[in-house]
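J.: Pasting a predicted model and its sequence here:
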Amino acid sequence: MKYQFSFQKVLDVKEKEKELAEQEYESIRLQQLEVQEKIEGVKDSKERLLKQYDQVNRRKVSDFLHLQQEVDYINQQLKDLENHSHELHQKVEKKQQVLIEKTKEAKIWNQWKAKSLEAFQKRLIKEEQALMDEMAVLRYFRKV
């Protein structure tokens, strides 16, 4: 007699949901890391630009205005990226909560399957023992 979990399809669905939640979480985390790298790159370019700004000895006012425009542009990029990073951080937290919920659900179903298997095995052992007892009784009465 082979064991078959009666809710195996539900368990499979829960496992797939968990895997999908993991993939979504990893995807959004990857996006967050990419944005962080972009932020670091923009900060580095801002640092270089500010060093150029500091090293100016005798330049025209137009050069200063141009550098100021570049600094303003970089600051705007940085602000946009930080806003995007904040949004991604919120999405990561939501996806993490979904992943935790899906993991709990899958774990509950897996535990139920394990308990069901254990009950099946106990019932099988009990039936086997009853059969052995009956065979022993029949042998005893045939000898007598």
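T.: It's in.

J.: Please make it C-alpha for all contacts and neighbour counts, starting now.
T.: OK.

J.: In terms of secondary structure, what does the longest helix seen in the chain contact?
T.: Longest helix of the chain, by residue count under DSSP state H: helix 61-143. Helix 61-143 makes packing contacts with helix 8-54 when contacts are defined by 3 or more Cα pairs under 8 Å, 6 or more residues apart in numbering; DSSP states H and E.

J.: and Ile108, how many neighbours?
T.: Residues near Ile108, counting by other Cα atoms under 10 Å, number 14.

J.: measure the spatially most central residue of the chain to Val98 for me?
T.: By Cα atoms, centre = their mean, the mean C-alpha position of the chain lies nearest to Glu22, the distance being 3.3 Å. Using Cα to Cα, to the nearest Å, Glu22 is found at 9 Å from Val98.

J.: what about Lys102, neighbour count?
T.: Neighbour tally, Lys102, other Cα under 10 Å: 21.

J.: okay, now the one to match up with it:
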Amino acid sequence: MRFRYVYQKVVDLKSNEKTQAEWMLSAAVGILQAEQYSLEQLVEERSRTHAAIQNEMENKASMIKLQELQRYMDYLETCITRKIGDVQRAEVNVDQKKTILTTKMLDEKVWLKARDKAKEKFQQEMLLREQNELDEMATVRFAMRAR
């Protein structure tokens, strides 16, 4: 007789939920990395623009060119500020997904432990049955020899 856990479908469901939570966390981490990369690109662009302004000032460039570069610099600052907010939201999202994954992992662990205990109990009962059958066979043999 094989062990068959009554709540195996619940265990499978909990495992699937954990897997989905892992995927969601992975996606959230991917979004966070993309936001961080985008922020790095904006910061690098700001540095290049700042260097261009310095270069134009040294070369006695036209005021219009300097104003254009300054407006672009202001635009980059605004973009960086927004992107910092995006990164912070992505970090919060990652933290939430971690919490969800932790909860799902705990749920799965509880159900796996319950299944393991049920399996142990089943195995103990099977051993007891086998032992009782062997004892009964030995008793019958002893009784037949005693006649």
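T.: Okay, I see it. What you are looking at is a predicted structure, and each value in this text was computed from that prediction instead of being measured.

J.: Let me see the TM-score of these two.
T.: TM-score for the superposed chains, counting by TM-score structural alignment, normalised by the length of the first structure: 0.98, backed by 144 aligned residues with a Cα RMSD of 0.7 Å.

J.: To which residue of the first structure is Val87 of the second structure aligned?
T.: Under the alignment defined by TM-score structural alignment, Val87 of the second structure corresponds to Ser85 in the first structure.

J.: Settle this for me: that match is touching Gln32, isn't it.
T.: Yes. Using Cα atoms under 8 Å, Ser85 of the first structure makes contact with Gln32 at a distance of 6.2 Å.

J.: Count the neighbours of Leu11 of the first structure for me.
T.: Neighbour tally, Leu11 of the first structure, other Cα under 10 Å: 20.

J.: Please tell me I have it right and it contacts Asn110.
T.: Yes. Contact criterion Cα under 8 Å: Leu11 of the first structure and Asn110 qualify, at 7.1 Å.

J.: what number of residues lie near the match of Val87 of the second structure?
T.: Per other Cα under 10 Å, the neighbour tally for Ser85 of the first structure reads 19.

J.: which residues does it contact?
T.: Applying Cα atoms under 8 Å, 6 or more residues apart in numbering, one finds that Ser85 of the first structure lies in contact with Gln32, Val35, Gln36.

J.: mind checking how far the first one is from Leu20 of the first structure?
T.: Between Gln32 of the first structure and Leu20 of the first structure the distance, using Cα to Cα, works out to 18 Å.

J.: who has more neighbours, those two?
T.: Each of Gln32 of the first structure and Leu20 has its neighbours counted (other Cα under 10 Å); Gln32 has more, 20 against 14.

J.: my read: that one touches Leu88, true?
T.: Yes. Using Cα under 8 Å, Gln32 of the first structure makes contact with Leu88 at a distance of 5.9 Å.

J.: Show me what Phe124 of the first structure lines up with in the second structure.
T.: Quick fix: residue 124 of the first structure is Leu, not Phe. Using TM-score structural alignment, the partner of Leu124 of the first structure in the second structure is Met126.
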